[in-house]
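compute the structure for the input listed below.
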Amino acid sequence: MILEAFMRVAAREGLHAVSLRAVAAEARISLRLVQYYFDTKARLMQSGLTALENISNERLKARLQSLERSPGARTTIEAYFSVALPTDHESRQFHLLWTSYAMLAMTDPEISDRTFVDGPDRQQERIASLLEKGKSEGDFHRELDGEIEATILISLMHGLGTAVLVGQQTAERAFASFGHYLDRLAGQASGEPCRDQKRSR
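Predicted coordinates:
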């Protein structure tokens, strides 16, 4: 309850406006109760950051459970992108807060910047593993470098997510761009036409 109130305040007013008192008022509980669990603002903010990653993982899990029983590697990567793209209130709040945290971690020594390395590193490892799985299943070209392509895909997710958040790209355009790149991973290395080219024929 406290963390949810914290995220509402931070998303609505910005991280700079967060205080233990403001969070207590948002949650409609006493300041003393907030202080019982989080004795400093830094500790509350660090816990909020961990909660954000957990929420993202739960959204991905729910997304995958809504798909077929054993989704292929490409479908799973597309689910990652779908969850990461800020297209509804929850995903916009996540992207906004994550970006705000990243900026704060560069200037506030009480906010660990390791979270912004460790979290994406874990995601990158999962995507690299999915690319290797996709190579064996025929979703992606067998000669692609999974680690390098995972780095590029993570960058696409973050960059397109920010572009959608600020209105520079539509969600539809972002999905099309991401799908186009996955098509290239499936066929361009072997000289095969990508999926869009095959459809046009």
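
CA only for contacts and neighbour counts going forward, please
OK.

I'd say residue 27 and residue 8 touch.
No. Residue 27 lies out of contact with residue 8 (CA atoms under 8 Å); the separation is 9.6 Å.

got the contact list for residue 73?
130-131, 133-134, 139 (CA atoms under 8 Å, 6 or more residues apart in numbering).

most neighbours among these, which one?
Using other CA atoms under 10 Å as the neighbour test, the contacts of residue 73 are led by residue 131, with 26 neighbours.

does that one sit in a helix, a strand or a coil?
Secondary structure, DSSP: H, G, I helix; E, B strand; the rest coil: residue 131 is helix.

ok, and the closest non-adjacent residue to it?
Of all residues not flanking residue 131 in the chain, residue 146 sits nearest, at 5.6 Å (CA to CA, 6 or more residues apart in numbering).

so the one you found is in contact with residue 134, correct?
No. Contact criterion CA under 8 Å: residue 146 and residue 134 do not qualify, at 9.7 Å.

returning to what we had before: could you dump the contacts of residue 73 to CSV with distance to residue 195?
Below are the contacts of residue 73 laid out as CSV (distance: CA to CA, whole Å):
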residue, distance to residue 195
130, 20
131, 17
133, 20
134, 16
139, 11
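
closest to residue 54 among these?
Set against residue 54, the nearest of the contacts of residue 73 by CA to CA is residue 130 (20.5 Å).

once you drop chain neighbours, what's closest to residue 63?
Spatial nearest neighbour of residue 63, chain neighbours left out: residue 79 (6.6 Å); criterion: CA to CA, 6+ apart.

SS state for the one you found?
helix.

tell me the contacts of it?
Taking CA under 8 Å, 6+ apart, we find residue 79 in contact with 60, 63-64.

next one: it from residue 38, what distance?
In this view, residue 79 and residue 38 are 34 Å apart by CA to CA, to the nearest Å.

nearest residue to the middle of this protein?
The residue lying closest to the centre of the chain (CA atoms, centre = their mean) is residue 84, at 3.9 Å.

please provide the structure for the following sequence as well, for comparison with the first:
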Amino acid sequence: MDHKIRRRQITDAARRVIVAGGLESVTFQTVAAEAGFSVRLVQYYFGTKRDFLLATHRSVMEDAGTRFGRRWSELGEHAEPREAVKAVLTELLPLDDQRREEAIVLGAFAAAAITGQGITTEETLAAPRALVTLLAHQLARTDRTPPGRGDRELDAELILVAAGGITQGMIQGHYTADSAITLVDHLLDRVLGPGTGN
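Next up is the predicted model:
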């Protein structure tokens, strides 16, 4: 079997183990059992637990990146800034099973970075930084904010922090999909002014 496919089967199994029991439940044994492979095979592809944890994190980022790219292509280069920002935020929210799994896995990695469980914060920050840059660029394109303001990145950071909070609230059952989208629209009204549909 193709090595890339086998590695992906293992990281998919690791994701399921994380969703079911958190990052601390990930071992060669639990991932091998979930994947239906021998422990030796998992160790062949990933020499250390840290190796397959980082590969698992990377697989989530790659899936999300592919989805973002597809959504971005659908929007087209002439999309209005508000539409583009809302598209980014809704792609982050756990509105389906795949995004819910991704959110839980990324939350587990964030917690591990805070508590020093072998993953550093620096190893998990590339995607959030890229999102802040993307959001700041879209905010700078809007004509609803005064020219010359230098806080586009701060606004982008706040938007991303708010999206993270909404995501956490959805995972915990505090927000429904509808109430989460309402919160996103309200957030964009606060940052960009009321949308034409409001």
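
how close does the longest helix seen in the second structure sit to the first structure?
When the second structure is parsed with DSSP state H, its longest helix is helix 49-75. Helix 49-75 of the second structure, aligned to the first structure and superposed, deviates on average by 1.7 Å (mean CA distance after the TM-score superposition for the first structure).

other SSEs contacting that helix?
helix 3-21, helix 81-92, helix 97-115 (3 or more CA pairs under 8 Å, 6 or more residues apart in numbering; DSSP states H and E).

same list (those helices) but as a markdown table, adding distance to residue 183 of the second structure.
What follows is those, written out as a markdown table (distance: least, CA to CA, whole Å):
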| stretch | distance to residue 183 of the second structure |
| --- | --- |
| helix 3-21 | 26 |
| helix 81-92 | 11 |
| helix 97-115 | 18 |
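
out of these, which gets nearest to residue 181 of the second structure?
Proximity of these to residue 181 of the second structure was assessed by CA to CA; the nearest stretch is helix 81-92, lying at 7.4 Å.

so how much does the closest one differ from the first structure once superposed?
Helix 81-92 of the second structure sits 1.2 Å off on average (mean CA distance after the TM-score superposition for the first structure).

just stretch 126-139 of the second structure next, same as before
Looks like 1.3 Å for stretch 126-139 of the second structure (mean CA distance after the TM-score superposition for the first structure).

list the buried residues of that stretch.
131-139 (16 or more other CA atoms under 10 Å).

which one of the helices and strands packed on helix 49-75 of the second structure lies closest to residue 189 of the second structure?
Counting by CA to CA, and looking across all of those, nearest comes helix 81-92 at 9.3 Å.

for that closest one, grab the matching residue range in the first structure.
Counting by TM-score structural alignment, helix 81-92 of the second structure lines up with residues 73-84 of the first structure.

buried residues in the matching stretch?
73-77, 79-84.

same question for stretch 41-61 of the first structure.
42, 44-46, 48-49, 52-53, 56, 59-60.

could you dump these to TSV with distance to residue 2 of the first structure?
Output for the buried residues of stretch 41-61 of the first structure, formatted as TSV (distance: CA to CA, whole Å):
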residue	distance to residue 2 of the first structure
42	14
44	9
45	11
46	13
48	9
49	13
52	13
53	16
56	18
59	20
60	23
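
those residues: which two are farthest apart?
Using CA to CA, the two most remote members of these are 42 and 60, lying 27.6 Å apart.

residue 18 of the first structure -> the second structure?
So, by TM-score structural alignment, residue 18 of the first structure is matched to residue 26.

burial measure for that match, as a count.
Counted with other CA under 10 Å, residue 26 of the second structure comes out at 21.

over to residue 156 of the first structure?
Residues near residue 156 of the first structure, counting by other CA under 10 Å: 17.

show me what contacts it?
Shown in contact with residue 156 of the first structure (CA under 8 Å, 6+ apart): residue 178.

name the element it belongs to?
helix 146-165 (DSSP states H and E).

and the helix or strand just after that helix, what does it pack onto?
Counting by DSSP H and E, the next helix or strand C-terminal to helix 146-165 of the first structure is helix 171-187. Helix 171-187 of the first structure sits against helix 73-84, helix 146-165, helix 195-200, with contacts defined as 3+ CA pairs under 8 Å, 6+ apart.

now those as TSV including distance to residue 97 of the first structure?
Formatted as TSV, these follow (distance: least, CA to CA, whole Å):
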stretch	distance to residue 97 of the first structure
helix 73-84	13
helix 146-165	12
helix 195-200	35
